[in-house]
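K.L.:
Okay, sequence plus prediction incoming.
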Amino acid sequence: MNAEDRILTVPNLLSFLRLLGVPVFLWLVLGPRADGWAIVLLMLAGFSDWLDGKLARAWNQTSRLGRLIDPLADRLYILATLAGLVLRDAIPWWLAAVVVLRDVSLLWVPPVLRRHGYGPALPVHFLGKAGTACLMYAFPLLFLASHQGWYAEMCGIFGWAFAIWGTGLYWWAGVLYVVQVRELTKG
């Protein structure tokens, strides 16, 4: 079996666990409103996102499946968190729309890449990772900012800073992906 075709790897297991955490996160936020546990789960998801990539490279366990489920888990956490934040009135709907619109605007990329003989996705760009990381920092802070307490104002300031910066980087990475696809498919 080709190393790229491996399924049972530690990084893939971490990504699968992250995927399983998405509905749990939504239930914590929208059901019992256990924000403390939801934030812990979100932080664990962010840490496991970093760790699975680190381990995949260090242990030579990168795989096609990993390149698909890792960004899928990221997108699902982003969508779930945006939904929770909007439904709890912690952020305005337009912020969620701007972030989601970036992913929707790139839905055409995988079919075009496949048609030209490339994998289903481009390698993740550093700016995309940085944008996702900023958003993953922003979300718990914005949850905390929606509470009453001495920390709420400071969390709001930093949460919005990370949200704005992360959204900008997220979109910038999207533009770079479009440029990459154009370069790969021209001719």
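P.N.:
Alright, I've got the coordinates. Note that this is a predicted model, so its numbers are computed, not measured.

K.L.:
can we go C-alpha only for contacts and neighbour counts from here?
P.N.:
Fine.

K.L.:
ok now the helix or strand containing Cys155, how far from the chain's centre?
P.N.:
Using DSSP states H and E, Cys155 falls within helix 152-185. Helix 152-185 has its C-alpha centroid displaced from the chain centroid by 11 Å (C-alpha atoms, centre = their mean, to the nearest Å).

K.L.:
what do you get for stretch 14-31?
P.N.:
Worked out by C-alpha atoms, centre = their mean, stretch 14-31 lies 13 Å from the chain centre.

K.L.:
And stretch 148-159, by the same measure?
P.N.:
23 Å.

K.L.:
which parts of the helix holding Cys155 are buried?
P.N.:
By neighbour count on 16 or more other C-alpha atoms under 10 Å, the buried set for helix 152-185 is 152-153, 155-156, 158-174, 177-178, 181.

K.L.:
Tell me the helices and strands packed up against that helix.
P.N.:
Helix 152-185 sits against helix 93-105, helix 109-115, helix 126-145, with contacts defined as 3 or more C-alpha pairs under 8 Å, 6 or more residues apart in numbering; DSSP states H and E.

K.L.:
Now do the SS call for the spatially most central residue of the chain.
P.N.:
Nearest to the mean C-alpha position of the chain, by C-alpha atoms, centre = their mean, lies Asp74 at 2.7 Å. The three-state label given to Asp74 by DSSP: H, G, I helix; E, B strand; the rest coil is helix.

K.L.:
Just name the most buried of the helices and strands packed on helix 152-185.
P.N.:
helix 126-145 (a mean of 22; mean count of other C-alpha atoms under 10 Å).

K.L.:
also this one, for the comparison:
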Amino acid sequence: MAEQAAPGTVSNRIWTIPNVISFIRLLGVPLFLYLLLGPHHDVAAVIVLAVGGTTDWVDGYVARRMNSVSRLGELLDPFADRLYILATLLGFTVREIVPWWLTTALLLREAVLGVALLVLRRHGYGPPPVHYVGKTGTFVLLAAFPVLLLAKAVPSADTVLLPCGWALAWWALGLYWAAAALYLTQTRALLRADRDVTTREAVAG
């Protein structure tokens, strides 16, 4: 019988149901890009993208309900989110579904957080815990993408779909940068605490 993690603990298991769901999500990325950029099967690409976005919360929910939270799963879930967002942004920009400024604004946010993470690691800290604002922003953005693509695939419905898609995209962009501000505040607090400890040790020495 497989070893069951104690409630509230994080296991080292690899083959858990939530991790399998995350692996399947990752396999959807190249399929989505092929459908979008190859034969331009936009409706099929919408379905793949919608399934990938919907299962964003499924793996985490299943992990908590089945008490199968794992270290690999904690890495796979945000990695799958970022890979979907990056692949969709690049594909949408190539197809001119979204403008360059939106892609730049979202990628700039990732670059800023990447630099903050490098600074934290240099001081011996891991990444800050995922904030619900950032998680909500990811969920809203993954909801905006299929709507925008469906507007492209079904021009007769774009008068309804485009405003809905862009409303979600703007909402997600605001949440994304709000979450970035929170992460940067956490980073600054950690670095300040680290500096204070170093100063006290220097004075005591």
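P.N.:
Alright, I've got the coordinates. What you see is a predicted model, and the numbers here were worked out from it, not measured in a lab.

K.L.:
what sits against the residue in structure 2 that the residue nearest to the centre of structure 1 lines up against?
P.N.:
Mapped onto structure 2 by TM-score structural alignment, Asp74 of structure 1 lines up with Asp81. Going by C-alpha atoms under 8 Å, 6 or more residues apart in numbering, Asp81 of structure 2 touches Asp56, Thr138.

K.L.:
Show me what Arg121 of structure 2 lines up with in structure 1.
P.N.:
Per TM-score structural alignment, Arg121 of structure 2 is aligned with Arg114.

K.L.:
Same question for Leu184 of structure 2.
P.N.:
In structure 1, Leu184 of structure 2 lands on Val178 (TM-score structural alignment).

K.L.:
likewise Val46 of structure 2?
P.N.:
Match for Val46 of structure 2 (TM-score structural alignment): Ile39.

K.L.:
show me what contacts its match?
P.N.:
By C-alpha under 8 Å, 6+ apart, the neighbours of Ile39 of structure 1 are Pro140, Phe143.

K.L.:
Please report how far Arg67 of structure 1 lies from Arg18 of structure 1.
P.N.:
14 Å (C-alpha to C-alpha, to the nearest Å).

K.L.:
The two - which one has more neighbours?
P.N.:
Arg18 (24 against 18; other C-alpha atoms under 10 Å).

K.L.:
Show me what counts as buried in stretch 19-30 of structure 2.
P.N.:
Asn19, Ile21, Ser22, Arg25, Leu26, Gly28, Val29.

K.L.:
got it, and stretch 61-73 of structure 2?
P.N.:
Buried residues in stretch 61-73 of structure 2 (16+ other C-alpha under 10 Å): Val62, Ala63, Asn67, Ser68, Val69, Ser70, Leu72, Gly73.

K.L.:
Hmm, the second one is touching Leu72, no?
P.N.:
No: assessed by C-alpha atoms under 8 Å, Ala63 of structure 2 is found out of contact with Leu72, at 11.6 Å.

K.L.:
Mutual contacts of these two, please.
P.N.:
Here Ala63 of structure 2 and Leu72 share no contacting residue, scored by C-alpha under 8 Å, 6+ apart.

K.L.:
Leu65 of structure 1 versus Leu82 of structure 1, what's the distance?
P.N.:
For Leu82 of structure 1, the distance to Leu65 of structure 1 - C-alpha to C-alpha - is 26 Å.

K.L.:
and if you look at Thr185 of structure 1?
P.N.:
For Thr185 of structure 1, the distance to Leu65 of structure 1 - C-alpha to C-alpha - is 24 Å.

K.L.:
can you check Thr81 of structure 1 too?
P.N.:
Counting by C-alpha to C-alpha, the gap from Thr81 of structure 1 to Leu65 of structure 1 is 24 Å.

K.L.:
Return the residue of structure 1 aligned against Val65 of structure 2.
P.N.:
Not Val; residue 65 of structure 2 is Arg. With TM-score structural alignment as the criterion, Arg65 of structure 2 matches Ala58.

K.L.:
Can you get me a residue count around Arg200 of structure 2?
P.N.:
10.

K.L.:
Can you point out the helix or strand that includes it?
P.N.:
helix 158-204.

K.L.:
tell me how far that helix is from the chain's mean position?
P.N.:
Distance, centroid of helix 158-204 of structure 2 to centroid of chain: 14 Å (C-alpha atoms, centre = their mean).

K.L.:
average distance between stretch 82-92 of structure 2 and structure 1?
P.N.:
On superposition with structure 1, the mean distance recorded for stretch 82-92 of structure 2 (mean C-alpha distance after the TM-score superposition for structure 1) is 0.9 Å.

K.L.:
Show me what that stretch is in contact with.
P.N.:
Contacts for stretch 82-92 of structure 2 (C-alpha under 8 Å, 6+ apart): Leu26, Val29, Leu33, Leu36, Leu37, Gly52, Val98, Thr103, Leu107, Leu141, Leu142, Phe145.

K.L.:
buried ones in that stretch?
P.N.:
Buried, per 16+ other C-alpha under 10 Å, within stretch 82-92 of structure 2: Tyr84, Ile85, Leu86, Thr88, Leu89, Gly91, Phe92.
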